[in-house]
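Enquirer: Okay, sequence plus prediction incoming.
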Amino acid sequence: MGSNRDEESDTQIPEKAKVSSFFRYNSPLIQIILIGLVCFCCPGMFNALSGMGGGGQVDHTASNNALTALYTTFAVFGIIGGGIYNILGPHLTLFAGCSTYALYAGSFLYYNHYHHQAFAIVAGALLGVGAGLLWASQGAIMTSYPPVNRKGTYISIFWSIFNMGGVIGGLIPFILNYNSRTAASVNDGTYIGFICFMSAGTILSLAILPAGKVVRDDGTKCTKILYSNVYTESWEIFKLFFNWQMLLIVPAAWSSNFFYTYQFNNVNGTLFNLRTRGLNNVFYWGAQMLGSVGIGYIMDFSFKSRRKRGVFGIAVVGLVGTAIWAGALANQLKYKQKDLPPNLDFKDSGSEFAGPFVLYFGFGLLDAMFQSAIYWVIGALADDSEILSRYTGFYKGVQSAGAAFAWQVDENKVSFMAQLILNWVITTVSYPLLVLLVLMAVKEDNKAEEEPYKQVAASSDNGLAR
């Protein structure tokens, strides 16, 4: 099988190459911004669509079944997506993955008119394949391209750009349905807006450079692996299931999308009317931007010791998470499936609206802090894109299996309280396991590992350093 890697040299980069422009097209910063924009357009808009509860429909059945199909195939292709990325490279992998998002949004435009859920379920299954490819690629890029001591900062940059998609996506149904306090399902214009953004993201994915062409400011390239093939990837992916480091990540991975079902359907989708759900999502994904910046700073700058930063960051996430789930419990005690309160509107005054709104904002804050911390830990386990693509693919695969299970838990009418407690328990169990992983596997400084792989920065045909 052909290689997606450039040939490498052990020659040191001249000093002049090391001080080239910070905003080079082939710099890690620009590439992280580009993958952030791709995810802004595709999964960012998907998140906004899912965040409305039921895909914007009053009946959650089609959405729940479509999302179950999505996360079932995502679980498989999330795990093998890293291997596919290592063989095909970012262009083909990202383009194929992104192209499935517009199809999914289009299936709900179809459902708005014909109310046949088969198309949505098939589109969901195809999106699971595409999402596995996209997120394995994104994970490899986000964890391997940045400098070793700034991975938290670059993760927060990506997370902020990506979640701006959810903010804009939340504004679309809010604006288009603003004049209707009683609308049950979103209008066609909402789905068409999502389709346009997702199509733009698919085209933009072609701008991402492979790791072998990305050069950090200190002169290091982002990979030392020369090539990969189907046999190598199959064997390496198989070994992940017996890798103790990956096994310690399993509870965190499982829970990190498991709680979306409860948050989107049973809080936002249950307590608020349609236009307010869109507004809530603006703040939910905006909170994600704040959470990612905060935890990124802690993971990079709180202590000199890399391990101390990791342990402290996880402890902060644990404390914030405990407080937010305690607030969710207080809120959940007020209602049950069979005794739902009237749908709240953003124009309602008093604590009846404010309490659930602040809780939903807190959910967004916790999600970003939790997932950014997990990505930081994964990124600290290695520094090569080929290895990290497998690690992040494994993470996304387990994460998606948890999500597929969660959507069916909701579809089978498991009580809201049981779902809340299950979410709280799983996330709480994951914190000490992540701390243990940091203490046992994260090295204080791996600059020595990078030194042998410094490369000569040759000029490309357009005059940019390769």
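Expert: Ah, there it is.
Enquirer: Please make it C-alpha for all contacts and neighbour counts, starting now.
Expert: Will do.
Enquirer: For residue 64, give me its contacts.
Expert: Residues near residue 64 by CA atoms under 8 Å, 6 or more residues apart in numbering: 54, 407, 408, 410, 411.
Enquirer: any idea how far residue 100 is from it?
Expert: Distance of residue 64 to residue 100, given as CA to CA, to the nearest Å: 18 Å.
Enquirer: before we move on, what about residue 320?
Expert: From residue 320 across to residue 100, the span is 35 Å (CA to CA).
Enquirer: and the helix or strand encompassing residue 400, what other elements does it pack with?
Expert: Secondary structure assignment for residue 400, by DSSP states H and E: helix 385-411. Here helix 385-411 touches helix 61-88, helix 118-144, helix 230-240, helix 244-263, helix 351-380, going by 3 or more CA pairs under 8 Å, 6 or more residues apart in numbering; DSSP states H and E.
Enquirer: how far off helix 118-144 does it point, in degrees?
Expert: 140 degrees (axes from the mean of the first three to the mean of the last three CA atoms, to 10 degrees).
Enquirer: Give me the distance from helix 385-411 to the chain's centre.
Expert: Its chain's C-alpha centre and that of helix 385-411 lie 10 Å apart, by CA atoms, centre = their mean, to the nearest Å.
Enquirer: quick one, which of residue 320 and residue 100 is more surrounded?
Expert: Neighbour count, other CA atoms under 10 Å: between residue 320 and residue 100, residue 100 has more, with 24 against 17.
Enquirer: and the host helix or strand of residue 151, what other elements does it pack with?
Expert: Using DSSP H and E, residue 151 sits in helix 151-176. If you count contacts as 3+ CA pairs under 8 Å, 6+ apart, helix 151-176 packs onto helix 28-41, helix 43-51, helix 118-144, helix 188-204, helix 274-301, helix 351-380.
Enquirer: Tabulate those (a markdown table), appending mean neighbour count and distance to residue 175.
Expert: Output for the helices and strands packed on helix 151-176, formatted as a markdown table (neighbours: other CA atoms under 10 Å; distance: least, CA to CA, whole Å):
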| stretch | mean neighbour count | distance to residue 175 |
| --- | --- | --- |
| helix 28-41 | 25 | 18 |
| helix 43-51 | 26 | 13 |
| helix 118-144 | 27 | 25 |
| helix 188-204 | 20 | 9 |
| helix 274-301 | 25 | 8 |
| helix 351-380 | 22 | 18 |
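Enquirer: Dump those to JSON lines, plus distance to residue 159.
Expert: Formatted as JSON lines, the helices and strands packed on helix 151-176 follow (distance: least, CA to CA, whole Å):
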{"stretch": "helix 28-41", "distance to residue 159": "7"}
{"stretch": "helix 43-51", "distance to residue 159": "10"}
{"stretch": "helix 118-144", "distance to residue 159": "10"}
{"stretch": "helix 188-204", "distance to residue 159": "16"}
{"stretch": "helix 274-301", "distance to residue 159": "6"}
{"stretch": "helix 351-380", "distance to residue 159": "8"}
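Enquirer: alright, now check it against this:
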Amino acid sequence: MMLSYRAPLTQIVILGMASLMTSGMHSAYFSLKFANGATGQSTTVISTGGSPFYWSAVIAAFLGGGLLNIIKPKHQVFVGGLSYSLYIALSAIIQQSPPPSPTATIVQPIASVLLGVGTGLLGSAQAALVMIYPTEDRKASYFATLWLLICLGPAMGDGMAFLLDSVNPKFTVTTSTSAAFAMITFFGSFWALSMCDPSTIIREDGTAVNPPEVGQISSELVQLGRLLKSPRLALLLLYLVTSNYFYYWQSTAINVHYFSLRTVHFNSVGFWLAQGVGAWLMAWILDSNRPRRTRAVIGLVVVLASCCVVWSGGLLYQFLAYNDVLPQAGADLFGLGSTPNAAAVSILYVLMGAVDAMFQAFAFWLVGALTNDYATLARFGGYLKSMQTLGVTLSWALGSAGQVRPSDQCIVIVVLICLSLVAAYVVILALQDTSKAADAALLEESK
């Protein structure tokens, strides 16, 4: 069946394509930069600028949920997307005058903050719309569609880096390459303007999306403050933080630490493609015809079982195989320097990608199950993305500063997963089979 242009799923695909051409191409570009020999820093520092980016993204994502009730989603996605082309352009300038030059010293933190704000605005819009547009029985499928498109960007970038590094390890990222990626991300941000207004969207069951009247900044700030007092969101706080906390350890302690540069990119391709598989597996479970609470319990059990398998492997790797190779060399699956455990560690890393997506998919579905109200879900989306960004921020800050050893970080992750799943189960116990009655009461209160 052909989807109309104004169909909710079509709009999510348009949003996904905009994300692919902005944040996705940003990841692709810096995968090439990392392969270009910038091995003295992690890809995270190279592609974001570190601390200024993360903390500005946390704040912008939280506020972005309320902003979505004031401006049109396409304008928020447009502004968020522009930050990626601007950051790539500024990075090319910094490349010509690297630190500690005055130009780099001034431009780098400014560029990082701008990217953080843009990332927060784009991420909050993605999180909100993927919960607002679908019907109650399609929320996980919509997330999986969007997530697959988002993950294609870094997968493409690492694929290109793997091929280039295999053919010519000394290739360089030229100014022309930077300009090309800046133009692609620039086009992607304008692509977002092709999204329809939410007021014209009709869901598959015939219900209208019904965005609220344009809100006031002061009232939205009050509503955002009230989110922090919500018992359900307080219970989900740990789960949301955990859902992005483990990325830093996986990238640095497994992939970058253990493998050669070429194999890092090869593994990353599998990692990001596995994310799409994991998201769709959860969609199949969470969008089934069973009662909502039953689906939630099954989903939680699947996430728990998956985490037990891969993080048991993670603990075994950390305490038995972590020191198998010298960080300066790294195991190479395609040449000299491989170790007996290299293939197993590579598979473990890819499987972690699938489980990460399952963990995240459940987070989006669970928050989306709390209500169908547009204004509320917009704020929930900002809160969700902000707490997820807080998770990776804390993990990065502790790990990059050397305050927490990789072995301790691994244990912390396992403990966080266990505690967050318990908190998620408490939220599940209060789930109703539909949010329509609660939404009707909310509507009456707002009149």
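Expert: Cool, the structure landed. Worth saying up front: this structure is predicted, and the values here are computed from it rather than measured.
Enquirer: Where does the helix holding residue 400 of structure 1 end up in structure 2?
Expert: Aligned by TM-score structural alignment, helix 385-411 of structure 1 corresponds to residues 374-400 of structure 2.
Enquirer: Check the mean deviation of that stretch from structure 1.
Expert: Comparison of stretch 374-400 of structure 2 with structure 1 after fitting gives an average deviation of 1.5 Å (mean CA distance after the TM-score superposition for structure 1).
Enquirer: quick one on the thing from earlier: of all the helices and strands packed on helix 385-411 of structure 1, which lies closest to residue 178 of structure 1?
Expert: With CA to CA, the closest approach to residue 178 of structure 1 among those belongs to helix 351-380: 17.5 Å.
Enquirer: what's the mean gap between the closest one and the aligned bit of structure 2?
Expert: So helix 351-380 of structure 1 averages 1.1 Å relative to structure 2 (mean CA distance after the TM-score superposition for structure 1).
Enquirer: Residue 291 of structure 1 matches what in structure 2?
Expert: Aligned partner of residue 291 of structure 1 by TM-score structural alignment: residue 278.
Enquirer: Next, the buried residues of the helix holding residue 151 of structure 1.
Expert: For helix 151-176 of structure 1, the neighbour count (16 or more other CA atoms under 10 Å) marks 151-174, 176 as buried.
Enquirer: what's the answer for stretch 306-322 of structure 1, then?
Expert: So stretch 306-322 of structure 1, judged by 16+ other CA under 10 Å, has buried residues 306-318, 320-322.
Enquirer: One more: stretch 82-94 of structure 1?
Expert: Applying 16+ other CA under 10 Å to stretch 82-94 of structure 1 flags 82, 83, 84, 85, 86, 87, 88, 89, 90, 91, 93, 94 as buried.
Enquirer: what about the nearest residue in space to residue 154 of structure 1 that is not next to it in sequence, which helix or strand?
Expert: In this structure, residue 154 of structure 1 finds its nearest non-sequential neighbour in residue 146, 6.4 Å apart by CA to CA, 6 or more residues apart in numbering. Using DSSP H and E, residue 146 of structure 1 sits in no helix or strand.
Enquirer: Tally up the residues packed near residue 146 of structure 1, please.
Expert: The number of residues near residue 146 of structure 1, taken as other CA under 10 Å, comes to 26.
Enquirer: Show me what it lines up with in structure 2.
Expert: Checking TM-score structural alignment: residue 146 of structure 1 goes with residue 134.
Enquirer: right, and that match touches residue 202 too?
Expert: No - look at residue 134 of structure 2 against residue 202 with CA atoms under 8 Å: they stay out of range, at 9.6 Å.
Enquirer: shared neighbours of those two, anything?
Expert: Joint contacts of residue 134 of structure 2 and residue 202 (CA under 8 Å, 6+ apart) are residue 8.
Enquirer: List buried residues within the contacts of residue 64 of structure 1.
Expert: Here, 16+ other CA under 10 Å leaves 54, 407, 408, 410, 411 buried among the contacts of residue 64 of structure 1.
Enquirer: Among those, list the two that are farthest apart in space.
Expert: Using CA to CA, those span at most 12.8 Å, a distance reached by 54 and 408.
Enquirer: What lines up with residue 347 of structure 1 in structure 2?
Expert: So, by TM-score structural alignment, residue 347 of structure 1 is matched to residue 334.
Enquirer: so residue 285 of structure 1 touches residue 167, yeah?
Expert: Yes - assessed by CA under 8 Å, residue 285 of structure 1 is found in contact with residue 167 at 5.4 Å.
Enquirer: So what does residue 194 of structure 2 match up with in structure 1?
Expert: Counting by TM-score structural alignment, residue 194 of structure 2 lines up with residue 207 in structure 1.
Enquirer: Could you do residue 84 of structure 2 as well?
Expert: Residue 84 of structure 2 maps onto residue 101 in structure 1, by TM-score structural alignment.
Enquirer: Its match reaches residue 127, doesn't it?
Expert: Yes - here residue 101 of structure 1 lies in contact with residue 127, judged by CA under 8 Å, at a distance of 6.0 Å.
Enquirer: anything in contact with each of the two?
Expert: Counting by CA under 8 Å, 6+ apart, nothing touches both residue 101 of structure 1 and residue 127.
Enquirer: who's in contact with residue 90 of structure 1?
Expert: For residue 90 of structure 1, the contacting residues are 137, 208, 209, 210, by CA under 8 Å, 6+ apart.
Enquirer: And it? What does it align with in structure 2?
Expert: In structure 2, the residue paired with residue 90 of structure 1 is residue 73, using TM-score structural alignment.
Enquirer: any idea how far residue 198 of structure 2 is from its match?
Expert: 8 Å.
Enquirer: swap in residue 29 of structure 2?
Expert: Where residue 198 of structure 2 is concerned, residue 29 of structure 2 sits at a distance of 32 Å (CA to CA).
Enquirer: now swap in residue 335 of structure 2 and tell me
Expert: Taken as CA to CA, the span from residue 335 of structure 2 to residue 198 of structure 2 is 53 Å.
Enquirer: So if I had to pick from these two, which one is more boxed in?
Expert: The residue with more neighbours, out of residue 335 of structure 2 and residue 198, is residue 198; 22 against 9, by other CA under 10 Å.
Enquirer: Wait, the more buried one touches residue 210, no?
Expert: Yes - look at residue 198 of structure 2 against residue 210 with CA under 8 Å: they come within range, at 7.1 Å.
Enquirer: circling back: who wins for proximity to residue 393 of structure 1 among the helices and strands packed on helix 151-176 of structure 1?
Expert: Short answer: helix 118-144, nearest of these by CA to CA, at 4.7 Å.
Enquirer: Report the angle between that closest one and helix 28-41.
Expert: 170 degrees.
Enquirer: Aligned to residue 317 of structure 2, what sits in structure 1?
Expert: Matched by TM-score structural alignment, residue 317 of structure 2 corresponds to residue 331 in structure 1.
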